[in-house]
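J.: Next come a sequence and a model predicted from it.
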Amino acid sequence: MARSKKLFDGFSTDIGIDLGTCNTLIYVRGKGIVSSEPSVVAVERGTKKVVAVGTEAKAMLWKTPGDIIAIRPLRDGVIADLETTEKMIRYFIAKVLPKRWLIKPRMVIGVPSCITEVERRAVEESAFKAGAREVKIIEESLAAAIGANIPIFEPAGHMVVDIGGGTTEISVISLGGMVVTNAIRLAGDGFDVAIIKHVRSVHNLIIGEQSAERLKISIGNASPDNKIEKMEIKGTDAITGLPRRLEIDSVEVREALQEPINAIVEEVKRTLGQTPPELAADIVERGIVMTGGGSALKGLPKLLSKETGVPVILAENPLLCVALGAGMYFEYAKGANRSRSIYDNLNS
């Protein structure tokens, strides 16, 4: 049995999935990142027949006729609609793999540490129904650390701050495990919501999620900057109900983002306070590594370093880290097991 399993593993395709609230990324061993699309599914109302998935479906958000609805099946990093999530995973996997598999793939999926056991089982069930032979569910920050090339099996402390779409996870990792971890259901989506609320309350203008996201990406900044950037947005006047344009600057966007950013900074400080002194000393020396799409907000690493007094490094490809790490997990685990067996033999 063990020999046949090893044979299967040798020929099996390993797939890493970052099942994100905003985007789903898929890594295939030997090919790299093969898919990065929005986590959105458009279905027929009533029949729930899939009309579009990913980029095409996102373009339909808030613009569909009465008989079609565009759904984001994941909220705050967890599955809100199990059936639609399963269809979405099936679609993405069918898109990146041959139609006829000789051997079903092994899948590793990164999930937030704050999800419940029921939610974790829902993710696992979706993957099996989508065609997996073996499914491994790991914490996003552990996957992100592997994807960021952090030597997690060292006897040293490494801190990872992974800011995704729905959750922010802060973990201290040593010897391949998480020593301290905290997660809050606030991340990139929360930044967009803060901008929407600010524009409505200050300017009486109603804007959508996509407009808020464009503001965040184009002129959003967590730290004061000498250069003030401006951008025009369009929305609906909250009083007249008529379409209206508005020019907004980067200073105002930074003010709008202050509350969610402060919440994330405080959670990082809390995690540092819970870290054993020996590992904390390692973190001060090595720095905090930031991953996830939300970490790419301009000035955020600089602000976090200023607030904590610890160097902060933005990973080379922050958006890709979880998918890369999930896809590389089996190889990492194999290396770790090999090292442990050597020590076991020395001690026997």
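T.: Done, it's in.
J.: only C-alpha atoms for contact and neighbour calcs from this point on.
T.: Fine.
J.: The spatially closest residue to residue 310 that is not a sequence neighbour - how many residues pack around it?
T.: For residue 310, ignoring the flanking residues on the chain, the nearest one in space by C-alpha to C-alpha, 6 or more residues apart in numbering is residue 284 at 5.4 Å. Residue crowding around residue 284 was assessed by other C-alpha atoms under 10 Å; the count is 17.
J.: quick one: the residue nearest in space to the middle of the chain and residue 23, what's the gap?
T.: Among the residues of the chain, the one closest to the centroid is residue 164, at 3.6 Å (C-alpha atoms, centre = their mean). The spacing between residue 164 and residue 23, counted by C-alpha to C-alpha, to the nearest Å, is 9 Å.
J.: my guess is residue 135 meets residue 126, correct?
T.: No. With contacts counted by C-alpha atoms under 8 Å, residue 135 stays clear of residue 126, the gap being 10.0 Å.
J.: Between those two, which has more neighbouring residues?
T.: Remark: of residue 135 and residue 126, residue 126 carries more neighbours, 22 against 19, as counted by other C-alpha under 10 Å.
J.: so who does the more buried one touch?
T.: Contacts for residue 126 were tallied using C-alpha atoms under 8 Å, 6 or more residues apart in numbering; they are 82, 85, 86, 89.
J.: downstream neighbour of the host helix or strand of it in the secondary structure list?
T.: Taking DSSP states H and E as the definition, residue 126 sits inside helix 117-129. The C-terminal neighbour of helix 117-129 among helices and strands, as given by DSSP H and E, is strand 134-139.
J.: which parts of that next one are buried?
T.: Under the neighbour-count criterion of 16 or more other C-alpha atoms under 10 Å, strand 134-139 has 134, 135, 137, 138, 139 buried.
J.: which residues in the stretch 101-250 of the chain form strands?
T.: 106-111, 134-139, 158-163, 168-174, 177-184, 205-206, 230-237, 243-249 (DSSP state E, counting those that start in this stretch).
J.: Of these, which stretch is the most buried?
T.: strand 158-163 (a mean of 29; mean count of other C-alpha atoms under 10 Å).
J.: Show me the contact partners of that strand.
T.: Here strand 158-163 makes contact (C-alpha under 8 Å, 6+ apart) with 140-141, 144-145, 150, 152, 168-174, 187-188, 268, 279, 282-283, 286-295.
J.: what about that strand, distance to the chain center?
T.: 12 Å (C-alpha atoms, centre = their mean, to the nearest Å).
J.: now swap in stretch 232-243 and tell me
T.: For stretch 232-243, the distance between its averaged C-alpha position and the chain's averaged C-alpha position is 32 Å (C-alpha atoms, centre = their mean).
J.: Am I right that residue 64 is in contact with residue 70?
T.: Yes. With the criterion set as C-alpha under 8 Å, residue 64 and residue 70 qualify as a contacting pair; they are 7.2 Å apart.
J.: OK, contacts around the residue lying closest to residue 128 once chain neighbours are set aside?
T.: Sequence neighbours aside, residue 135 is the residue nearest to residue 128 in space, at 7.1 Å (criterion: C-alpha to C-alpha, 6+ apart). When contacts are counted by C-alpha under 8 Å, 6+ apart, residue 135 is found next to 106, 107, 108, 109, 124, 127, 128.
J.: putting a second one here so we can go through both:
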Amino acid sequence: MFSRDIGIDLGTANVLIHIKGKGIVLNEPAVVAQEKHTGKVLEVGEAAYRMVGRTPGNIEVIRPLKDGVIADFDVTEAMLTHFINKIKVKGFLSKPRMLICCPANITKVEQKAIKEAAEKSGGRKVYLEEEPKVAAIGAGMDIFQPSGNMVIDVGGGTTDVAVLSMGDIVTAESIKMAGDKFDIAIQNYIKSKYKLLIGERTSEEIKINIATVFPKGRNEEIDIRGRDMVNGLPRTITVYSEEIEEALREPISLITQAAKYVLEHTPPELSADIIDRGVILTGGGAMIHGLDQLLAEELMVPVFLAEEPMNCVAKGTGILLENIDKVARRKIQ
């Protein structure tokens, strides 16, 4: 029994794994539940995510990745080992080669930590690729031609903006502002306006069901429950789309500024290509309502949401796995 090559989108919010020749076989939250005092891992992924905000004092639910990089090495290793065992890719005597995606501007130390965690979890050889590049490939962009392609990858922990040409990044910017920070902005807004405390699952629900970032882009409402800060009792309120648009203005403006910065530092020939081809939006955070319209208005270029934006990076790893030997050769040079 031989091992198989696998591609891993090691995200702050979700981990997606692509097996060469099989496609995406795993998509689970990057969450681990463990005993506080012993550090014993109790649940990983979906089962651990269901425990968020609902655990007793002796159990803690951890997100081992923060802002696209490893915050807790041991827990990340345990999580990766669990997922790799779950998909059964290890051979009797062999281990799989792994292609892992990381944010564009992370340090050498952060890259080394990702590599080490992957090797310890069962990788024979580990290759790292930059997330915006892999996302662009997964979104169907031909980045290997001498023409400009721009991608904005809004994940859970980071937003990567990059202009690519001839198979590599020309200009890029990576900011620690993405889906998780949207949730926090919503929580803070509800807290200051309604004096109501809500958990991260509730803010995620608001973001998915009624949030918009484009003024008057959506007109919906949702009833939410939380704890009243004044009397400490449970309370239900109704929240509207236009309020959430107001709550998200600041985090979204940072993404817009990053996109403008990248365009301003792009060679003019490539800028002309981007006007023709437009910008592709990928990543789970890109699915927030109205982001494509807002960016198109701000950047004055066409902006398109990729098909299955959340799967773009994992799909891109699949395409690169088909050419893993070329990738390996390039990394050695």
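T.: Right, received. Where do you want to start? Note that the structure is predicted; figures quoted are calculated from it, not measured.
J.: More neighbours: which of residue 64 and residue 70 of structure 1?
T.: Between residue 64 of structure 1 and residue 70, counted using other C-alpha under 10 Å, residue 70 has the larger neighbour count: 23 against 13.
J.: And the alignment partner in structure 2 of residue 183 of structure 1, how far from residue 100 of structure 2?
T.: Correspondence of residue 183 of structure 1 to structure 2, assessed by TM-score structural alignment: residue 174. Computed as C-alpha to C-alpha, the residue 174 of structure 2 to residue 100 of structure 2 distance reads 17 Å.
J.: Check residue 293 of structure 2 too.
T.: Computed with C-alpha to C-alpha, the distance linking residue 293 of structure 2 and residue 100 of structure 2 is 31 Å.
J.: ok, now residue 182 of structure 2?
T.: 25 Å.
J.: what does residue 329 of structure 2 give?
T.: Distance of residue 329 of structure 2 to residue 100 of structure 2, given as C-alpha to C-alpha: 16 Å.
J.: One more: residue 22 of structure 2?
T.: Between residue 22 of structure 2 and residue 100 of structure 2 the distance is 17 Å, computed by C-alpha to C-alpha.
J.: In contact with the closest residue in space to the match of residue 183 of structure 1 that isn't next to it in sequence, which residues are there?
T.: Of all residues not flanking residue 174 of structure 2 in the chain, residue 160 sits nearest, at 4.4 Å (C-alpha to C-alpha, 6+ apart). Contact partners of residue 160 of structure 2, counting by C-alpha under 8 Å, 6+ apart, are 103, 104, 131, 132, 152, 153, 154, 172, 173, 174, 175.
J.: So what's the residue count around the equivalent of residue 165 of structure 1 over in structure 2?
T.: Here residue 165 of structure 1 is matched to residue 156 in structure 2, going by TM-score structural alignment. Burial measure for residue 156 of structure 2: 26 neighbouring residues, criterion other C-alpha under 10 Å.
J.: just the buried members of the contacts of strand 158-163 of structure 1?
T.: Buried residues within the contacts of strand 158-163 of structure 1, counting neighbours by 16+ other C-alpha under 10 Å: 140-141, 144-145, 150, 152, 168-174, 187-188, 268, 279, 283, 286-295.
J.: Could you tell me which of the residues you listed belong to helices?
T.: With helices defined by DSSP state H, the entries of those inside them are 140, 141, 144, 145, 188, 268, 279, 283, 286.
J.: How much space separates the third one from residue 245 of structure 1?
T.: Spatial separation of residue 144 of structure 1 from residue 245 of structure 1 under the definition C-alpha to C-alpha is 39 Å.
J.: for the last one, same thing?
T.: Taken as C-alpha to C-alpha, the spacing of residue 286 of structure 1 relative to residue 245 of structure 1 amounts to 46 Å.
J.: Also the fifth one?
T.: Residue 188 of structure 1 sits 24 Å away from residue 245 of structure 1 when distances are taken as C-alpha to C-alpha.
J.: With the fourth one instead?
T.: Distance, residue 145 of structure 1 to residue 245 of structure 1, by C-alpha to C-alpha: 42 Å.
J.: per the alignment, the residue nearest to residue 310 of structure 1 corresponds to what in structure 2?
T.: Residue 284 of structure 1 maps onto residue 275 in structure 2 when the alignment is built from TM-score structural alignment.
J.: Is its match in contact with residue 303, as I believe?
T.: No. With contact defined as C-alpha under 8 Å, residue 275 of structure 2 does not count as touching residue 303 (9.8 Å).
J.: and residue 235 of structure 1, what does it touch?
T.: Taking C-alpha under 8 Å, 6+ apart, one finds 205, 206, 207, 208, 243, 244, 245 in contact with residue 235 of structure 1.
J.: what do we get in structure 2 for it?
T.: The equivalent of residue 235 of structure 1 in structure 2 is residue 226 (alignment by TM-score structural alignment).
J.: Leaving out chain neighbours, which residue sits closest to its match?
T.: Among residues not flanking residue 226 of structure 2 along the chain, residue 198 sits closest, at 4.8 Å (C-alpha to C-alpha, 6+ apart).
J.: One more: residue 151 of structure 2?
T.: residue 280 (4.9 Å).
J.: Identify the residues contacting the one you found.
T.: With C-alpha under 8 Å, 6+ apart, residue 280 of structure 2 has these contacts: 136, 139, 150, 151, 152, 303, 304, 305, 306.
J.: counterpart of the last one in structure 1?
T.: This means residue 306 of structure 2. Under the alignment (TM-score structural alignment), residue 306 of structure 2 maps onto residue 315 of structure 1.
J.: Quick check: its match touching residue 148?
T.: Yes. With contact defined as C-alpha under 8 Å, residue 315 of structure 1 and residue 148 form a contacting pair (5.9 Å).
J.: distance of the match of residue 284 of structure 1 from residue 269 of structure 2?
T.: The spacing between residue 275 of structure 2 and residue 269 of structure 2, counted by C-alpha to C-alpha, is 10 Å.
J.: before we move on, back to that, include distance to residue 272 of structure 1 when you put the buried residues of strand 134-139 of structure 1 into JSON lines, please.
T.: What follows is the buried residues of strand 134-139 of structure 1, written out as JSON lines (distance: C-alpha to C-alpha, whole Å):
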{"residue": "134", "distance to residue 272 of structure 1": "35"}
{"residue": "135", "distance to residue 272 of structure 1": "32"}
{"residue": "137", "distance to residue 272 of structure 1": "26"}
{"residue": "138", "distance to residue 272 of structure 1": "22"}
{"residue": "139", "distance to residue 272 of structure 1": "19"}
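J.: wait, which of those residues is closest to residue 201 of structure 1?
T.: Using C-alpha to C-alpha, residue 139 is the member of the buried residues of strand 134-139 of structure 1 that lies nearest residue 201 of structure 1, at 37.1 Å.
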